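# give me the fold of what follows.
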Amino acid sequence: MGYETAKDLTAGTCGGIAQVLVGQPFDIVKVRMQTSPSGTYSGMLDCAGGILKNEGPLAFYKASRSSGTLTPLLGIGLCVSIQFAGLEYSKRVFSSRNVASGTGDGSLTGSQFFASGVIAGLANSVVSGPVEHIRIRLQTQPDKARLYAGPWDAFKKIYRANGIAGIYKGQVATLCREASGYGVYFWTYEKLMEREMTQKGIRRDQVNPAKTALFGAASGYTLWAVIYPIDMIKSRMQTDGFSPATGQKYKSTWDCVRTIWRAEGIKAFTRGLTPTLIRSPFANGATFLGFEMAMRVLNAA
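Model prediction:
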């Protein structure tokens, strides 16, 4: 592993940890609303109030009763580190090619920023699919009739019963989400950073941290504007049974889309959107702020 990649992974992990600490309470509400039967909750506050009343305040920071916040910290920290490593590596490759071709000074075009984001999302999906699948299973299992004692127990039981296909359940939706979403996500952030540096004639490490967080927040909104319906399908697929004998409702990703559309209408594809929109600027602002500040420290070391 090269030194630059090691820095990218380290800084990305810092961004992922910041994302979990800020965003997990909203994420649990989102997942519960996405995957519960229609009419279970009247809205975000009803869902959050039910979690608080029935499971206590610490439930907002638990992937399961036994795993606490450590699992999402490790899992999402790893996912975000891969995202940023893929992004930064792709940016360096495109920059080197631009210089070698004599077409510029190494600056990236908008399409190259987008392509770098797509590459980052696809690289991330290899890990994010299983991580989110396990996390969602733990977040939605009944509190009094738990199937899994924790993330490792869930992994072992799912793999033992369903193999690698069971671990990667919902991966088609995950790939669609990561490629489209992170292409737009990182394109937005990089163009905003580029504009700020050009207008003020400053280096990347001189951009005001508050602006970094603001640009991250804006990028988060573009991300969810693109991926939310896909994310809902992914959540449904990842909470569905593994076979007809275990309560499987959907034969495929496309069957899931058609079934939900016919039974619940278009509103189903935006259920849980409110907590996501509230969470997004804080979680994504924290992600980019954590990454950029960690990179400044690492570059100065």
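# from here on, just use CA atoms for contacts and neighbour counts.
Will do.
# Val211 - how many residues pack around it?
Wrong residue type there; residue 211 is Lys, not Val. Counted with other Cα atoms under 10 Å, the neighbours of Lys211 add up to 15.
# that one and Gly220, how far apart?
14 Å (Cα to Cα, to the nearest Å).
# one more: Cys256?
In terms of Cα to Cα, Cys256 sits 26 Å off from Gly220.
# same question, Val297
Val297 is 24 Å from Gly220, by Cα to Cα.
# ok, these two, which is more surrounded?
Gly220 (28 against 11).
# enumerate every residue touching the more buried one.
By Cα atoms under 8 Å, 6 or more residues apart in numbering, the contact list for Gly220 reads Tyr185, Ser280, Pro281, Asn284, Gly285.
# closest to Val118 among those residues?
Checking these against Val118 with Cα to Cα, the nearest one is Tyr185 at 9.3 Å.
# the closest one is in contact with Leu223, isn't it?
Yes - between Tyr185 and Leu223 there is a contact at 5.0 Å, judged by Cα atoms under 8 Å.
# structure for this one too, so we can compare:
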Amino acid sequence: MHPILRRLLLDECQCWDAESKRSYEDLFEKLDTNKDGKVDVAELRAGLTAMGITFRKGAAQKIVASGDQNKDGSLDFNEFSKYLKDHEKKLRLAFKSLDKNNDGRIDASEIQLSLGELGIDISKEEARKILQSIDIDGTMTVDWSEWREHFLFNPATNLEEIIRYWKHSSVLDIGDSLAIPDEFTDEERTTGVWWRQLVAGAMAGAVSRTGTAPLDRMKIFMQVHASKSNKISLVDGFKQMIKEGGFTSLWRGNGVNVLKIAPETAIKFMAYEQYKKLLSSDGEKIQIHQRFMSGSLAGATAQTAIYPLEVMKTRLALRKTGQYSGMLDCARKILKKEGLKAFYKGYVPNILGIIPYAGIDLAVYESLKNAWLSRYAKDTANPGVTVLLGCGTISSTCGQLASYPLALVRTRMQAQASLDKADQATMRSLLSTIIAKEGFFGMYRGILPNFMKVIPAVSISYVVYEYTKNALGIS
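Coordinates of the predicted model:
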């Protein structure tokens, strides 16, 4: 924090006396640049930035909103000083809850222990990096003045909110992964932030899937039709599809692929919350392995509910021109010719594939992130967006490598209606046939276009997600 603020406010006096009041007045005067007796969001943000204080996006708005008693969009001196006094009291309680041995200082082991009590397992090294981001005098312990200086202008007050701050700014090892649904605080649930984040995620998924749909259709095409005797290259495959149905045929199946995002996301999120409560001892504190199990079970639940759409996506992607007039016509013809069971062809390998994908994705993501932090991070535990996207891309790719043979079998079973009845087979017989006729690499038909779409899919979804969040007012 800037030395000016330290001199103005963070003195040794902790009581509300004339000296403390004067320090608040001096700080208020510096922030009130237009001298109207009030500090608005713009003045607070500019003043704190000028003093060298770093704070999260949206913190200035939240501070003003919390202290603005007369709802005029700004803070007068009384509101300003009352907010700071109340905020300090809450920070004092959070500090005491972390100071396990009551020696007036917080060390790395106390941070590690406190997070563990809340169901968040981190290493000693990660706890040290958190400590370093607060420690001013380099003693590797944090006293009350350093704690207050770090969090005074951050709206986080209780321990759970401060951990949420660390989660966003320091990227803790709490098992976040593309396979595990988002978690939201009580505040985010009550303010409606959670559903806006889900909407942003769904929008990002829709744009990302549409942008990479030709590669997705090529993957399905190669999974079903490519073999040793019928080798299909990317160029030849695209030529065949364009010749048969025109350029727009590259997006066949994308409509239902986008349509299933919203119900799948909603079901997965709701199921995840319920499984967390069932698997954790008190319904709140949850360990990493419980999060993995909850996420896997939630994924299985969502897949069970929307699986008929998965079958339709495969059929529509493989259809020939004029075979189906649309999604409803496809569903009607499948039901009429093959019965209700057809909508769950390939269900078993699909569900079995969730476990290796989710587990490897989670493990690789955390290993890569922690390896980067151990080697390159000096005084922060924040790898940055580029590193996290890179970790996510590699971990997702590794997860796909592990689960791809099951995905291949699932797709072939989903497409069996387009083959002769004599060629239809079970999961076990399909795996045996593929290995016998095409060898080990036969289980990875179509994986090239699948890999090719990972980086653009991650990049598109991230950009769209951020822009959509901003449009929905999420900081």
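# neighbour count winner among Tyr185 and Leu223 of structure 1?
Tyr185 (27 against 23).
# what residue of structure 2 matches up with the more buried one?
Using TM-score structural alignment, the equivalent of Tyr185 of structure 1 in structure 2 is Asp361.
# give me the distance from the helix or strand hosting Lys96 of structure 2 to the chain's centre.
Secondary structure assigned from DSSP states H and E places Lys96 of structure 2 in helix 77-98. Distance, stretch centre to chain centre, for helix 77-98 of structure 2: 31 Å (Cα atoms, centre = their mean, to the nearest Å).
# tell me the residues of structure 1 aligned with it.
So helix 77-98 of structure 2 sits over no part of structure 1, by TM-score structural alignment.
# who touches Lys30 of structure 1 in this structure?
Gly272, Leu273, Pro275, Thr276.
# spatially nearest residue to Cys14 of structure 1 (excluding sequence neighbours)?
Gly290 (5.5 Å; Cα to Cα, 6 or more residues apart in numbering).
# buried residues, the helix or strand hosting that neighbour. List them.
Assigned by DSSP H and E, Gly290 of structure 1 belongs to helix 273-300. For helix 273-300 of structure 1, burial by neighbour count (16 or more other Cα atoms under 10 Å) applies to 273-277, 279-295.
# circling back to that earlier point, in the helix holding Lys96 of structure 2, which residues are buried?
77, 79-81, 83-85, 87-88, 91-92, 94-98.
# elements contacting that helix?
Identification of packing neighbours for helix 77-98 of structure 2 by 3 or more Cα pairs under 8 Å, 6 or more residues apart in numbering; DSSP states H and E yields helix 18-31, helix 59-67, helix 108-117, helix 144-151.
# looking at those helices, spot the one closest to Lys268 of structure 2.
Using Cα to Cα, these put helix 108-117 closest to Lys268 of structure 2, at 26.0 Å.
# need the next SSE after the closest one, C-terminal direction.
Next along from helix 108-117 of structure 2, by DSSP H and E: helix 124-134.
# whereabouts in structure 1 does that following helix align?
By TM-score structural alignment, helix 124-134 of structure 2 lines up with nothing in structure 1.
# tell me the angle of that helix relative to helix 144-151?
80 degrees (axes from the mean of the first three to the mean of the last three Cα atoms, to 10 degrees).
# and helix 124-134 of structure 2, how far out from the chain's middle?
23 Å.
# what about the corresponding residue of structure 1 for Tyr307 of structure 2, how many residues close to it?
Applying TM-score structural alignment, one finds that Tyr307 of structure 2 aligns to Gly129 in structure 1. Using other Cα under 10 Å, Gly129 of structure 1 has 24 other residues around it.
# contacts only, for Gly129 of structure 1.
Here Gly129 of structure 1 is in contact with Tyr168, Lys169, Gly170, Gln171, Thr174 (criterion: Cα under 8 Å, 6+ apart).
# any idea which of those residues has the most stuff around it?
Those, ranked by neighbours (other Cα under 10 Å): first place Thr174, 27 neighbours.
# helix or strand for that residue, which one?
Here Thr174 of structure 1 is assigned to helix 171-200, by DSSP H and E.
# returning to that earlier point: would you reformat the helices and strands packed on helix 77-98 of structure 2 as TSV and include mean neighbour count and distance to Ala202 of structure 2?
Converted to TSV, the helices and strands packed on helix 77-98 of structure 2 look like this (neighbours: other Cα atoms under 10 Å; distance: least, Cα to Cα, whole Å):
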stretch	mean neighbour count	distance to Ala202 of structure 2
helix 18-31	17	40
helix 59-67	19	26
helix 108-117	18	31
helix 144-151	18	34
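# the ones you listed into a markdown table, with extra columns for distance to Phe269 of structure 2?
Formatted as a markdown table, these follow (distance: least, Cα to Cα, whole Å):
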| stretch | distance to Phe269 of structure 2 |
| --- | --- |
| helix 18-31 | 42 |
| helix 59-67 | 27 |
| helix 108-117 | 24 |
| helix 144-151 | 31 |
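# quick one, which of those is nearest to Ser403 of structure 2?
Per Cα to Cα, nearest to Ser403 of structure 2 of those: helix 108-117, 31.8 Å.
# report the inter-axis angle for that closest one versus helix 124-134.
110 degrees.
# just give me the closest of the contacts of Gly129 of structure 1 to Arg92 of structure 1.
Nearest member of the contacts of Gly129 of structure 1 to Arg92 of structure 1, counting by Cα to Cα, is Thr174, at 25.9 Å.
# which parts of stretch 21-41 of structure 1 are buried?
Buried residues in stretch 21-41 of structure 1 (16+ other Cα under 10 Å): 22-35, 41.
# since that was my last question, I'll sign off now.
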